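**Q** here is a sequence with its predicted model. Questions after.
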Amino acid sequence: MDKIITETAAQFDYEVALQVARQVLKKPDSVLCLATGNTTEGIFNELVKLAQGLSIDFSRVRTVNLDEYVGVSPDDPTSCRYRIEQQLFEKLHIPKENVYVPSSTAENAQQVCEEFERHLQELGGIDLMVLSTGENGHIAFNEPGTPFGCQVHIAKITRSTVEAKAALFGGEDKVPQAGVSMGVRSIMMTRRILLVAKGEHKAPIMKKILCGPVTEAVPASVLQLHNNVTLIADRAAMARVDCD
């Protein structure tokens, strides 16, 4: 696993954005898979600056999102689709037909999972994924205990994630109970992964992810087995990591 450690959060945002920009310059029709959340908001801001400053054309890029909440409308400000469109897609002028974010109700969630899986196959795989991890080691909605062999599936939102998302949704009781998520196996089939981590609150889990055993109890630990992962983290997130 390659490692890029930055001294500040601002440097972290720029470094991740730079890696994505390089991918698009190298392959203008790249398939990108991007996480949404607090970790990636600054990254997206820097990527927009780079794209505009260097006139990078994103019109041929195709994107998929890792996950989406079940029962949340795409135009709801709490949805993954709404946030990434506002923060990134619209500013980079990526055509809507090139964007895939699963959208489901409780009634058709399983059908959406099957459609998502077919779409990944039709794209021919993902070239570059920006992947963040939760404080319990989850990746996408693959919470601790998720089998490593799972593909796109309906995932139950755990208590720790409900607490983490309560402010976004306006209360724990308003956080959705499930999500459509790319599975661990689906993630591991990506050609190159950028594992990104920022902030001292991520330090305890980064030690487990990077130094501990590969275990379903820490889903992100499986990335130790991927042959093309670049870790990009700020110094605060790496404060407890002592395995080289």
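**A** Looks like it arrived, so ask away. Please read these numbers as outputs of a predicted model, since none were measured by experiment.
**Q** alpha carbons only for contacts and neighbour counts from here, please
**A** Noted.
**Q** end to end on stretch 177-192, go ahead and measure it.
**A** 30 Å (C-alpha to C-alpha, to the nearest Å).
**Q** same check on stretch 221-230?
**A** 14 Å.
**Q** name the residues that touch that stretch?
**A** 1-4, 137, 148, 188, 191-195, 208-210, 212-216 (C-alpha atoms under 8 Å, 6 or more residues apart in numbering).
**Q** please apply the same query to stretch 89-108.
**A** Contacts of stretch 89-108 (C-alpha under 8 Å, 6+ apart): 48, 51, 58-74, 80-81, 112-113, 116, 180.
**Q** OK, contacts around the residue nearest in space to the middle of the chain?
**A** Closest to where the C-alpha atoms of the chain average out (C-alpha atoms, centre = their mean) is A35, at 2.4 Å. For A35, the contact set (C-alpha under 8 Å, 6+ apart) comprises N65, L66, V130, L131, S132, A140.
**Q** try 6 Å this time
**A** V130, L131 (C-alpha atoms under 6 Å, 6 or more residues apart in numbering).
**Q** please apply the same query to G42.
**A** So G42 contacts D13 (C-alpha under 6 Å, 6+ apart).
**Q** structure two is appended below for comparative analysis:
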Amino acid sequence: MLRVLEGKDYNDMSRIAANMIFAQITLQPGCVLGLATGSTPIGTYNHLVECYKKGDLDFSQVTSVNLDEYRGLNGTNDQSYRYFMNEHLFHHVNIKPENTHVPDGTNPDAVKECGRYDQLIETLGGVDLQLLGLGNNGHIGFNEPDDNFEKGTHCVNLTESTIKANSRFFSSMEEVPTQAYTMGIGNILQAKKILLIVSGTAKADIVRETFTGPITPRVPASILQLHKDVILVGDKAALSKL
């Protein structure tokens, strides 16, 4: 089932998304949150930090698992997703560091690392609420357009368009990682609830394709049509063609 919530602008959309996560933590203090990185969730995290600082939100029992991490980057690298999460959320709230999980980009053994992460998610009892952004090509996590849906955590070769999109964060193209560890489509679909956030006119076409087009691995996010509980939160611009 798909529920669509529209915000007036990016800030309003971020507030609505934060309220969904706020409600999840309030109703289930020991919940497992699946978290995402990228520019879209920053506003959502800012709102959650504000709620915590006001004394309205307690992260002390929350566990988090992140969708992905660049292969080859350690958590102290300012372009790693561990660093991103520390900067935008973890270091500003009372979540226990040992309860925050991100794939280990420094593990050179892809099979071992992916197996470890799948096992971790299973041990935690799965994800209660999974936050997702949406790539311009329909990717969720780093599940890029492909000929089939990858089920579990895997090592992915990033597409040229994704590498190019990420290059704005690095001083040269040579520094941009070309691979990442990412949760698979199967991991994402097993989440009890999915919260997809989108912002801006540039996302309008892919939002429409994701939810009104065919289910195909060429548009990885289209698989969300099969999930029983998806909340799509977007600003007016991103939802304009839905």
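**A** Nice, I can see it. A quick note: this is a predicted structure, and the numbers were derived from the prediction, not measured.
**Q** TM between them?
**A** Scored against TM-score structural alignment, normalised by the length of the second structure, the superposed chains reach a TM-score of 0.97; 241 aligned residues with a C-alpha RMSD of 1.1 Å.
**Q** circling back: can you say which of the contacts of stretch 89-108 of the first structure are buried?
**A** 48, 51, 58, 60-74, 80-81, 112-113, 116, 180 (16 or more other C-alpha atoms under 10 Å).
**Q** which ones among those map onto helices?
**A** V48, A51, C80, R81, V112, C113, F116 (DSSP state H).
**Q** now the residues you listed in JSON lines, please, with extra columns for distance to T230 of the first structure.
**A** Shown next, in JSON lines, are these (distance: C-alpha to C-alpha, whole Å):
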{"residue": "V48", "distance to T230 of the first structure": "21"}
{"residue": "A51", "distance to T230 of the first structure": "22"}
{"residue": "C80", "distance to T230 of the first structure": "24"}
{"residue": "R81", "distance to T230 of the first structure": "25"}
{"residue": "V112", "distance to T230 of the first structure": "30"}
{"residue": "C113", "distance to T230 of the first structure": "28"}
{"residue": "F116", "distance to T230 of the first structure": "26"}
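**Q** so P217 of the second structure touches N143, yeah?
**A** No: shown here, P217 of the second structure and N143 do not form a contact pair, counting by C-alpha atoms under 6 Å, at 9.0 Å.
**Q** and those two? Which one has more around it.
**A** N143 (29 against 20; other C-alpha atoms under 10 Å).
**Q** where do the helices of the second structure begin and end?
**A** Using DSSP H, helices in the second structure cover 10-27, 42-53, 81-88, 110-123, 160-166, 185-189, 204-212.
**Q** in CSV, list those along with distance to N99 of the second structure.
**A** As requested, the helices of the second structure are exported to CSV (distance: least, C-alpha to C-alpha, whole Å):
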stretch, distance to N99 of the second structure
helix 10-27, 14
helix 42-53, 17
helix 81-88, 13
helix 110-123, 11
helix 160-166, 28
helix 185-189, 19
helix 204-212, 32
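**Q** among the ones you listed, which is nearest M173 of the second structure?
**A** Closest approach to M173 of the second structure among these is made by helix 160-166 (7.8 Å; C-alpha to C-alpha).
**Q** the nearest residue to C155 of the second structure once chain neighbours are set aside and C114 of the second structure, how far apart?
**A** Spatial nearest neighbour of C155 of the second structure, excluding adjacent residues (C-alpha to C-alpha, 6 or more residues apart in numbering): Y181 at 4.5 Å. Remark: distance between Y181 of the second structure and C114 of the second structure (C-alpha to C-alpha) = 7 Å.
**Q** what's the overlap in contacts for those two?
**A** In contact with both Y181 of the second structure and C114: H154, using C-alpha under 6 Å, 6+ apart.
**Q** so K151 of the second structure is in contact with G184, correct?
**A** Yes: if you go by C-alpha under 6 Å, K151 of the second structure and G184 touch, sitting 4.8 Å apart.
**Q** which one's more surrounded, those two?
**A** The neighbour comparison of K151 of the second structure against G184 (other C-alpha under 10 Å) goes to G184, with 24 against 14.
**Q** which residues touch that one?
**A** G184 of the second structure touches E150, K151, G152, T153, counting by C-alpha under 6 Å, 6+ apart.
**Q** one more time with 7 Å
**A** N143, E150, K151, G152, T153, H154 (C-alpha atoms under 7 Å, 6 or more residues apart in numbering).
**Q** burial of the second one, as a residue count?
**A** To tie it back to what came earlier, the one meant is E150 of the second structure. Count around E150 of the second structure with other C-alpha under 10 Å applied: 19.
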